[in-house]
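>>> how would this look folded up:
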Amino acid sequence: MTVVIGFEGSANKIGIGIIRDGEVLSNPRRTYITPPGQGFLPGETAKHHRGVILTVLREALDEAGIKPAEIDCVAYTKGPGMGAPLVTAAIVARTVAQLWGKPLLGVNHCIGHIEMGRLITKAQNPTVLYVSGGNTQVIAYSEHCYRIFGETIDIAVGNCLDRFARVIKISNDPSPGYNIEQMAKMGTKYIELPYTVKGMDVSFSGILSYIEDAAHKMLSTGQCTPEDLCFSLQETLFAMLVEITERAMAHCGSQEVLIVGGVGCNLRLQEMMGVMCKERGALLFATDERFCIDNGAMIAQAGWEMFRSGHVTELSDSWITQRYRTDEVEVTWRD
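Below you'll find the model as predicted:
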């Protein structure tokens, strides 16, 4: 049996998870939440993580009933993500690896999401839509690489939602995206927004500028409600994502879609993707907020796969990087 502990801290979540041969033994996390209208800054986020990471580590070990001696490998998020939060998690992972005398493994954050999704849903070889606050990519596996078929050419879909939430002062608790999803259910009027698909890629910054402007004009004159704007933004963004996912499926001859990343637990996105899959006779796989939103177990699971196929990160090479593309990793653990 192989036991791996994973440290995730690439954004405003700090999580530590323990995996034993595909079984999630523990997965506690904490979220840094800022007041409405504010985002989270790297320095302040890292300060939050430093304040709670040892408590989360103790929780992970206690909940799993695992002692350090039973752990085979320590995995941490190498990137991509925000520099200061990434460093916080990496330093603690590096320290415990040395204290416990265990090998260390730097994991690509995006691949953590994919491997967690595959583990939980049992999807075989899906086309992956990876949607979060920092990333938007359509991915398919081929010849030892997770290849990116399409992506955002500017901001991520989650970043677009988060920044719109700041404009109309939606609460960040538990997350701006979740609160937009709830408000969208009460929207009745669709406001037409720019729809920007460029081949296999998408662009969200123009939509954000447009809806920010519309919010100031239309809300003040009573032409629509905040709920209408949330509804319109979700419908437009998600339609674009479903379109490029379907195009990638057609190219790959794929009959499975796996949605991963924090935005992936949005039920409206899952519903829209489900309609497309049903029309194609394909299967949709998605998880809930326990495994979609950044967590330590996903880093442990990717680390488990990598460690068993012979990967280890030397201490001298155990740095972090804010830019680390999904297709830079050699996927030696898949056929």
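>>> can we go C-alpha only for contacts and neighbour counts from here?
Fine.
>>> quick one: contacts for residue 7?
14-17, 74-77, 89-90, 93, 296, 299-300 (Cα atoms under 8 Å, 6 or more residues apart in numbering).
>>> how about the strands of the chain, start to end?
All strands of the chain, identified by DSSP state E, fall at 3-8, 13-20, 23-26, 29-31, 73-79, 104-108, 127-131, 136-141, 146-151, 197-198, 201-202, 256-260, 283-286.
>>> nearest to residue 62, out of those?
strand 23-26 (8.6 Å; Cα to Cα).
>>> what is that closest one packed up against?
strand 13-20, helix 42-64 (3 or more Cα pairs under 8 Å, 6 or more residues apart in numbering; DSSP states H and E).
>>> check which residues of the longest one are buried.
Just to be clear, that refers to helix 42-64. 42, 45-46, 48-50, 53, 56-57, 59-61, 64 (16 or more other Cα atoms under 10 Å).
>>> residue 249: which of the residues you listed is nearest?
residue 42 (36.2 Å).
>>> let's see this one next to it:
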Amino acid sequence: MIAIGLEGSANKLGVGIISHPSPGKPAQILSNLRHTFVTPPGEGFLPKDTAKHHRSWVVQLVKQAMAEAKVMIKDVDCICYTKGPGMGAPLQSVAVAARMLALLWEKELVGVNHCVGHIEMGREITGADNPVVLYVSGGNTQVIAYAEQRYRIFGEALDIAVGNCLDRFARTLEISNDPAPGYNIEQLAKKGKVLLDLPYAVKGMDCSFAGILSSIDVLAAELKANPETKDPITGEVITTADLCFTLQETIYAMLVEITERAMAHVGSSQVLLVGGVGCNERLQEMMGLMAAGRGGSIFATDERFCIDNGIMIAHAGLRAYETGFRTPLEDSTCTQRFRTDEMFIKWRD
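Predicted structure coming up:
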């Protein structure tokens, strides 16, 4: 069976085509294209502008994906699209495009939970059996484990997501958004040496990032006012790289802590990192050390599958389609709030 997936919950528009040859065999990725809406340094992306970007590019990406996959319209079994969660206007643009294709090609629709798409693609690529999932992105931060045909949320961000924290600090520093603000912070952090004091907000398996962002913004303002600012403990001159290093070390330590607590709670030895922030090499390193200390292992993918993409929507949608799930045209809406545990995972035992 073959499905085409459309993802556009934030500033990345993705179109992917996937084939599931037969039960028990690995999926075949036929095409996986993406186009990112990039704003100038110091600016975020507004919903209306992002939606306009998606509308402008979706037809071209679908045509390119079909050509790259070498499939005809008659070969496609269903049209999968991101139902939520995400930004309202971009989600609507993708939903309209999916309905257009369904009507034009006379195909059935499948609405997909964005978070479940990340998890299912991560499991497919890495081969992770039944891991604790750390889902970290611009809009979501969740610790998840599977139980009784639901992905259960054990912990999450109480305010802003970890990716949003990184993105907003990149705006404070006015560094480039190309290819991604979090990636550019990661490169700066590799040059940092001084670890400064920041709040550490972990509450059980939940965490908070808003106060950390406020604190690091204050440090950035002080550094801008006085470039010769020194660390009161070491006496070393503080740099922008040190701020990035400090922010990463603090928030990733928090994520490792809540993930380890979830692993102990459910008795799992596997960790799967998904979402755009899951590409971060330092986060992978820290999580790997923790997992190894517990006699376990870490599973992660590269930017092709960590960052929002159409193939994950196609894959999760086709999994649901194979079990008989359909989204009627009159119900092919989208929602900014679609909890991970709301979706029934019929294809898993």
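>>> to residue 306 of the first structure, which of the strands of the first structure lies closest?
strand 104-108 (8.2 Å).
>>> superpose on the second structure and give me the mean offset of the closest one.
Superposed on the second structure, strand 104-108 of the first structure shows a mean distance of 0.3 Å to its aligned residues (mean Cα distance after the TM-score superposition for the first structure).
>>> got it, and stretch 234-249 of the first structure?
Mean for stretch 234-249 of the first structure is 0.3 Å (mean Cα distance after the TM-score superposition for the first structure).
>>> what residues does that stretch touch?
127-129, 138, 149-150, 157, 181, 184, 193, 195-197, 200-202, 204, 255-257, 269, 272-273, 276.
>>> quick one on the thing from earlier: and the strands of the first structure as JSON lines, adding distance to residue 234 of the first structure?
Formatted as JSON lines, the strands of the first structure follow (distance: least, Cα to Cα, whole Å):
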{"stretch": "strand 3-8", "distance to residue 234 of the first structure": "28"}
{"stretch": "strand 13-20", "distance to residue 234 of the first structure": "23"}
{"stretch": "strand 23-26", "distance to residue 234 of the first structure": "32"}
{"stretch": "strand 29-31", "distance to residue 234 of the first structure": "24"}
{"stretch": "strand 73-79", "distance to residue 234 of the first structure": "28"}
{"stretch": "strand 104-108", "distance to residue 234 of the first structure": "28"}
{"stretch": "strand 127-131", "distance to residue 234 of the first structure": "13"}
{"stretch": "strand 136-141", "distance to residue 234 of the first structure": "15"}
{"stretch": "strand 146-151", "distance to residue 234 of the first structure": "18"}
{"stretch": "strand 197-198", "distance to residue 234 of the first structure": "15"}
{"stretch": "strand 201-202", "distance to residue 234 of the first structure": "14"}
{"stretch": "strand 256-260", "distance to residue 234 of the first structure": "16"}
{"stretch": "strand 283-286", "distance to residue 234 of the first structure": "18"}
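>>> wait, which of those strands is closest to residue 316 of the first structure?
strand 104-108 (10.8 Å).
>>> counterpart of the longest helix along the second structure in the first structure, which residues?
Taking DSSP state H as the criterion, the second structure has its longest helix at helix 240-266. Taking TM-score structural alignment as the measure, the first structure aligns residues 226-252 with helix 240-266 of the second structure.
>>> likewise for stretch 319-330 of the second structure?
Going by TM-score structural alignment: stretch 319-330 of the second structure matches residues 305-316.
>>> give me the buried positions along the matching stretch.
For stretch 305-316 of the first structure, by 16+ other Cα under 10 Å, it's 305, 306, 307, 311, 312, 313.
>>> now do the end-to-end distance for it.
22 Å (Cα to Cα, to the nearest Å).
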